[in-house]
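no sequence on hand, only this structure:
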């Protein structure tokens, strides 16, 4: 059974997508690799991909994340080249998820050190109407 996975690096990780791709090429495994701005997409037999994912995660356990992908690289149902350009379906969700990865990486790092997690920022409250009017008057006075 063939599977496809995203290997996504946290923006704060020192491991680059090209480092992961070079590691995969060096492993001489029979997998298809596509480098992306977020990491790499790998496609191959399930057992081979699972072994490869373990190796890759070991490069930066708190900064490399794995996500299943339903379609192999170049699949005409998802490939921009076959759809006439534009962002591929799911790109914006992946972009949104990748913005959260630094926080997740830091939490995993703190957990691995058994360090206390930083306190959450206090909840912000909206400015009252009276205070807003006061600010505007001060600004234009």
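Looks like it came in fine. These numbers were taken from a predicted model, which means no experiment stands behind them. Numbers count the residues shown, from 1 in each chain.

from here on, just use CA atoms for contacts and neighbour counts.
Will do.

what sits against the residue nearest the centre of the chain?
Central residue of the chain (C-alpha atoms, centre = their mean): residue 98, 3.4 Å from the mean position. Residues in contact with residue 98 (C-alpha atoms under 8 Å, 6 or more residues apart in numbering) are 8, 10-11, 38.

does residue 18 touch residue 35 like I think?
Yes - counting by C-alpha atoms under 8 Å, residue 18 does reach residue 35; the two are 7.0 Å apart.

A further structure is provided below for comparison with the first:
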């Protein structure tokens, strides 16, 4: 993959009303000269970096807090990752876990947009040894 080419995973949160099919059709409708492949979690897009980023910017407008992306380290169809040859699915458990967490991330983003402040949790202080000994003695009696 050249420095000018980029491959990105577009991941749609499980609680989004947007479907992977909708994402794929939307990207095709942009008529950009990039490659698009629908997946179970969203889509994979590949092409010139500027065009891929333009497509990503447009598709995120559909559901900004529930459509995320990340760079894929391998081009589409790469033998090291392609399932067409019935290989393993390296990296999929990580992506699956990230996908499951997207509703929580989306809620955090919505809270930030509303200007909600995050309360700092109380820091737990370690129990001094003297106090522990005192508790043990009290319970032992």
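Cool, the structure landed. Quantities reported herein were computed from a predicted structural model and do not represent experimental measurements.

care to give me the TM-score?
Here the superposed chains carry a TM-score of 0.77, computed using TM-score structural alignment, normalised by the length of structure 1; 118 aligned residues with a C-alpha RMSD of 1.8 Å.

returning to what we had before: which one of the contacts of residue 98 of structure 1 is nearest to residue 68 of structure 1?
Closest approach between the contacts of residue 98 of structure 1 and residue 68 of structure 1, by C-alpha to C-alpha: residue 8, at 10.8 Å.

would that closest one count as being in a strand?
Yes - checked against DSSP: H, G, I helix; E, B strand; the rest coil, residue 8 of structure 1 lies within a strand.

okay but it is in contact with residue 64, surely?
Yes - between residue 8 of structure 1 and residue 64 a contact is recorded at 5.7 Å, counting by C-alpha under 8 Å.

which part of structure 2 lines up with stretch 43-54 of structure 1?
Counting by TM-score structural alignment, stretch 43-54 of structure 1 falls onto residues 46-57 of structure 2.

and the matching stretch, what's buried?
Going by neighbour count (16 or more other C-alpha atoms under 10 Å), the buried part of stretch 46-57 of structure 2 is 46-49, 51-53, 55-56.

so which of the residues you listed are in strands?
Mapping the buried residues of stretch 46-57 of structure 2 onto strands (DSSP state E) picks out 46-48.

and the aligned partner of residue 109 of structure 1 in structure 2, how far is that from residue 135 of structure 2?
In structure 2, residue 109 of structure 1 lines up with residue 110, judged by TM-score structural alignment. The gap separating residue 110 of structure 2 from residue 135 of structure 2 is 45 Å, by C-alpha to C-alpha, to the nearest Å.

more neighbours: which of the two?
residue 110 (14 against 11; other C-alpha atoms under 10 Å).

gap between the one helix or strand the more buried one maps to and the chain center?
Using DSSP states H and E, residue 110 of structure 2 sits within helix 92-113. With C-alpha atoms, centre = their mean, to the nearest Å as the basis, helix 92-113 of structure 2 stands 6 Å off its chain's centre.
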